[in-house]
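**Q** predicted structure and sequence below. I'll ask about it afterward.
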Amino acid sequence: MNAVTSTGPAITVGELVARAETLRPLLREEQPATEANRFPTQKIYDALSEAGLFHILKPKRFGGYEMNLDDFYRVVIEIARGCPDTGWWFALGTGHAAQIASYFNERAQAEIFGLRPNFQAPWSFVAHNPVAGKVDGGYRVSGTWYYCSGVPYASHFMGNMALPKAEGATEAPMLTVVVPEGGFTRLDNWGDLMGMKGSGSHGVVLDDVFVPDHMTFRFDGDAGIDGPTVGSILHGNPLYGGLFAAFAEGGLAAMATGLAFAALDEYEDLIATRNTPGTATLRAYNPDYQRSYGQAVALADSARAITLQGANLYLEHAARCVAGEAPFTIEKAVRLDGMYHMAERLAYEAVELLVRTASSAALKDGARLPRYLRDIIMCVSRGHDQFEFRAPNIAKEMLARTRGLAF
């Protein structure tokens, strides 16, 4: 286990963003290989590791940078601008450092962050036949979890499941377990959907794995926080005092934003190098193409602004909660979740507009624009994660508070 340090390496977010920007040509070059591989290639992983991009949200006392959430999103945007699949894999595999640092005690954090330098752990809530049998000192856990984005190269797996209901209880308590590499098996079951084929969202199997008590926590996604968390006290940082429900979608909003800028890069190259059909004039001089490009820029810029403001609001809510000024309520969480989904929708609109006006010649097999369209469609069509299905939660939370209605 790595030694615990009192401070992490001195670096600025500007330096990390610049490093991610420098990797853009490599990320784009490796897009076909990443898609064929079903997750980022070893070359990509090594490049991200050498750039130090895995440590943004990890606490300083464990060798991380302990930067703010908006700093993390800025880097995710740049990674996704180079390769959206890699951005998805990175955001959902690396971002959960914030939850480990928020909800687990010092012993668990030292073990988790000390296992190896690059912490990565998908957190899946989609399980088939999960079982957590209580034994002395912990649980024996079995089951299969799906959509474990980030599991290739992961140091840990985080799986959520329901425990048996207590007598007279209306709901079953939820348990999340953290299992280090070697204790879980990654299935070869990703890549048959239309997009995000290289996001590394494979399934995971646990087969009668012992998980000690300190590597678990009771997760209640329907409850708010009304004071400091274990992590906010340990690290003295409100970053580690927020609700996961207010955090979860932000990484994908950042990925979608980067994807929109990636599509803009392709479109800019297209209109700056190809003539308007039937003329000898570059498309860049044509008001129709200028209009599409300008509208898409505004959409992408708006998605970026929403995503970064969501991160700032998360920290503001967490800071007030830790200080005892106001609880971090589920209403605040679902409204932040809604903001992130709107950022994804704006990114989708930008990509759709660019693809629709690029001409069919730009949509050949292997071209980037059609890949980006497939990827953004996957982002906005994720079953229960579609905003249309989640928007009612905002209404219910607000009406319960403002009108006293019960749902």
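**A** Now that the structure is in, tell me what you want to look at. Computed from a predicted structure; not experimentally measured. Numbers count the residues shown, from 1 in each chain.

**Q** going forward, measure contacts between C-alpha atoms and count neighbours the same way
**A** OK.

**Q** in the helix or strand where residue 299 lies, what's buried?
**A** Assigned by DSSP states H and E, residue 299 falls within helix 287-322. Buried residues in helix 287-322, counted by 16 or more other C-alpha atoms under 10 Å: 289, 292-293, 295-297, 299-304, 306-315, 317-322.

**Q** same question for stretch 128-142.
**A** So stretch 128-142, judged by 16+ other C-alpha under 10 Å, has buried residues 130-132, 138-142.

**Q** in those, find the pair that's most separated.
**A** Maximum pairwise distance in the buried residues of stretch 128-142, criterion C-alpha to C-alpha, is 15.6 Å, between 130 and 138.

**Q** next SSE downstream of the helix holding residue 299?
**A** Along the chain past helix 287-322, the next helix or strand (assigned with DSSP H and E) turns out to be helix 330-357.

**Q** what angle do that following helix and helix 287-322 make?
**A** Per axes from the mean of the first three to the mean of the last three C-alpha atoms, to 10 degrees, the angle that helix 330-357 makes with helix 287-322 is 170 degrees.

**Q** got the buried residues for helix 330-357?
**A** Result for helix 330-357 [16+ other C-alpha under 10 Å]: buried residues 330-355.

**Q** helix/strand/coil for the nearest residue to residue 41 once chain neighbours are set aside?
**A** Nearest residue to residue 41 in three dimensions, chain neighbours excluded: residue 34, at 5.6 Å (C-alpha to C-alpha, 6 or more residues apart in numbering). Of the three states, residue 34 takes helix under DSSP: H, G, I helix; E, B strand; the rest coil.

**Q** again, but for residue 190
**A** Criterion first, three-state DSSP; result for residue 190: coil.

**Q** now do residue 164
**A** Under three-state DSSP, residue 164 comes out as coil.

**Q** residue 127 - that's part of a helix, no?
**A** No - applying three-state DSSP, one finds residue 127 to be strand, outside a helix.

**Q** how many other residues sit next to it?
**A** By other C-alpha atoms under 10 Å, 19 other residues sit near residue 127.

**Q** that one contacts residue 146, doesn't it?
**A** Yes - using C-alpha atoms under 8 Å, residue 127 is in contact with residue 146, at 6.3 Å.

**Q** thinking again about what came up before, name the helices or strands packed onto the helix holding residue 299?
**A** helix 69-82, helix 250-273, helix 330-357 (3 or more C-alpha pairs under 8 Å, 6 or more residues apart in numbering; DSSP states H and E).

**Q** next one for the comparison:
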Amino acid sequence: MSGNAIVSADELRKRAEDLAPLIRSKALSAEQNRTLDDEVVEALAEAGLFDLRRPQRYGGHESSALDMGEILATISAADASTGWSTSVWTIGAWLAATFPDHVQDEVFATPAVRICVALSPTAVATDTGDGLIVNGQWHFVSGARHSHWQVIMTMAPALDGSQWPVAALVPMSDLIVDDDWDTSGFAATGSVNTAAKDLYVPRERTLPMPLVLQEQFASELNASSPVFRTPMIPTGAAGFIGVAIGMGRAALAEFHRNLPGRAVAFTDYGVQSEAPVTHFEVAEAALKLEEAEYYAWRMATLLDEKGAAGEAWTVQERMHNRGRLGRLVQLVEEAVDKLATASGGSSIKSTMPMQRIRRDIQAFSLHGLMHPSTNFELYGRALCGLGPNTGYL
């Protein structure tokens, strides 16, 4: 199903919904194995759900941010680790589409190609004239074991002799995988370490990160597409908001699934749904999730609208966007925590999805891009008339 035929957004959403039972059924074993289930990965690939940001000329969908968010929310509601990994591969495809067109020919020659990403420049490189020799390692590389390529980040010599971060496309076969992934949350993402030792990367497969962050992309054929003329950080954020929304929806659904017949232990309430405390808890959680969706779809709509119009983002808009991201993450985490607390002692069993959702949203909120306090500080600087304290806007 991942061929060249144009597939509607409705059809892609239906495919995600159809795969949800399979994804859900493999969630516990995937967590125990610390990597995604092979059958799930193959099914998502066959359904074309790794092609949301693959360029159309290679059989991709070039999905809008709104459609992408809804599809990723559906996958993430079935299992957050699967949704997170799919989001990472979606962002990886978008990043690959900013490289020179002939480089894309090589990368996208693989059907349902999966490109993992490491944005921290934790490696060093020397310049050979026609490329770079890279040494170093990268941490938290989600989906590495099921990926074909990785976008690595390394410090390398700039034209003026200083050092700057450079992104490079590298086949996974050229990298060393060190499985140190043993975590409380997002366990099934298999976010292992990868490393390079005296790895040669041709110049054509490198892009200076400061240029990428300023939308100075190397692709000519993608330049007219609304999907590929948006800033990297708002684009990346749009890829992750569906993961948060999916976790919130899953927690609310799980709470309601277990509500019938449940009592409030050591009280006179033989039916939890009749207890006023339950009404307060579920109402507050549901409203927090409703607010989170407002921020999420506002971010996605803004990205789509400005991409379609070819409008540049101001620094203040970028800082505000990060603030919205922090707020929606905070709201989802608070809602999940409230629903988990209201779910009683039985919800902590390893077979119960609620406890995994709770751990996964905590892991999500600790990510550097998602962390609420970091994002609030950045937006607060804009509100106080100050510039950003980061280039990742």
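**A** Done, it's in. Here the structure is a predicted model, which is why all the values come from computation and not from measurement.

**Q** follow-up on the earlier one: the residue nearest to residue 41 of structure 1 maps to what in structure 2?
**A** Residue 34 of structure 1 maps onto residue 30 in structure 2 when the alignment is built from TM-score structural alignment.

**Q** contacts only, for its match.
**A** Residues in contact with residue 30 of structure 2, defined by C-alpha atoms under 8 Å, 6 or more residues apart in numbering, are 36-37, 187-188.

**Q** any chance of TSV for those residues, columns distance to residue 368 of structure 2, neighbour count and secondary structure?
**A** Below are the contacts of residue 30 of structure 2 laid out as TSV (distance: C-alpha to C-alpha, whole Å; neighbours: other C-alpha atoms under 10 Å; DSSP: H, G, I helix; E, B strand; the rest coil):
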residue	distance to residue 368 of structure 2	neighbour count	secondary structure
36	23	25	coil
37	27	20	coil
187	18	24	helix
188	19	29	helix
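
**Q** among these, which pair sits farthest apart?
**A** Longest span within those, C-alpha to C-alpha: 37 and 187, 12.1 Å.

**Q** run a quick neighbour tally on the aligned partner of residue 55 of structure 1 in structure 2.
**A** When structure 2 is aligned by TM-score structural alignment, residue 55 of structure 1 is paired with residue 51. As a burial measure, residue 51 of structure 2 scores 28 neighbours (other C-alpha under 10 Å).

**Q** correct me, but residue 74 of structure 2 touches residue 15?
**A** No - using C-alpha under 8 Å, residue 74 of structure 2 is not in contact with residue 15, being 9.9 Å away.

**Q** okay, these two: which has more neighbours?
**A** Applying other C-alpha under 10 Å to residue 74 of structure 2 and residue 15 shows that residue 74 carries more neighbours, namely 28 against 20.

**Q** map that one onto structure 1.
**A** Residue 74 of structure 2 maps onto residue 78 in structure 1, by TM-score structural alignment.

**Q** setting aside sequence neighbours, what's the nearest residue to residue 122 of structure 1?
**A** residue 93 (4.8 Å).

**Q** sec struct for the one you found, please.
**A** Residue 93 of structure 1 - assigned by three-state DSSP - is helix.

**Q** please report the distance of the alignment partner in structure 2 of it from residue 284 of structure 2.
**A** Aligning on TM-score structural alignment places residue 93 of structure 1 opposite residue 89 in structure 2. Taking C-alpha to C-alpha, to the nearest Å as the measure, residue 89 of structure 2 falls 34 Å from residue 284 of structure 2.

**Q** tell me the secondary structure at residue 167 of structure 1.
**A** Classified using three-state DSSP, residue 167 of structure 1 is coil.

**Q** can you pull out the strands in the stretch 51-200 of structure 1?
**A** 123-124, 126-135, 138-146, 156-162, 174-180, 185-186 (DSSP state E, counting those that start in this stretch).

**Q** for residue 378 of structure 1, find the nearest of those strands.
**A** Comparing the strands of the stretch 51-200 of structure 1 by their distance to residue 378 of structure 1 (C-alpha to C-alpha), the top pick is strand 138-146, with 15.7 Å.

**Q** and that closest one, what does it pack onto?
**A** By 3+ C-alpha pairs under 8 Å, 6+ apart, strand 138-146 of structure 1 packs against strand 126-135, strand 204-212.

**Q** possible to save the ones you listed as TSV with distance to residue 238 of structure 1?
**A** Output for these, formatted as TSV (distance: least, C-alpha to C-alpha, whole Å):
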stretch	distance to residue 238 of structure 1
strand 126-135	29
strand 204-212	27
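
**Q** nearest to residue 374 of structure 1, of these?
**A** Proximity to residue 374 of structure 1 (C-alpha to C-alpha) singles out strand 126-135 among these, at 23.0 Å.

**Q** give me the angle between the closest one and strand 204-212.
**A** Using the same axes, to 10 degrees: strand 126-135 of structure 1 against strand 204-212 is 20 degrees.

**Q** in contact with the alignment partner in structure 1 of residue 103 of structure 2, which residues?
**A** Correspondence of residue 103 of structure 2 to structure 1, assessed by TM-score structural alignment: residue 108. By C-alpha under 8 Å, 6+ apart, residue 108 of structure 1 lies in contact with 214-215.
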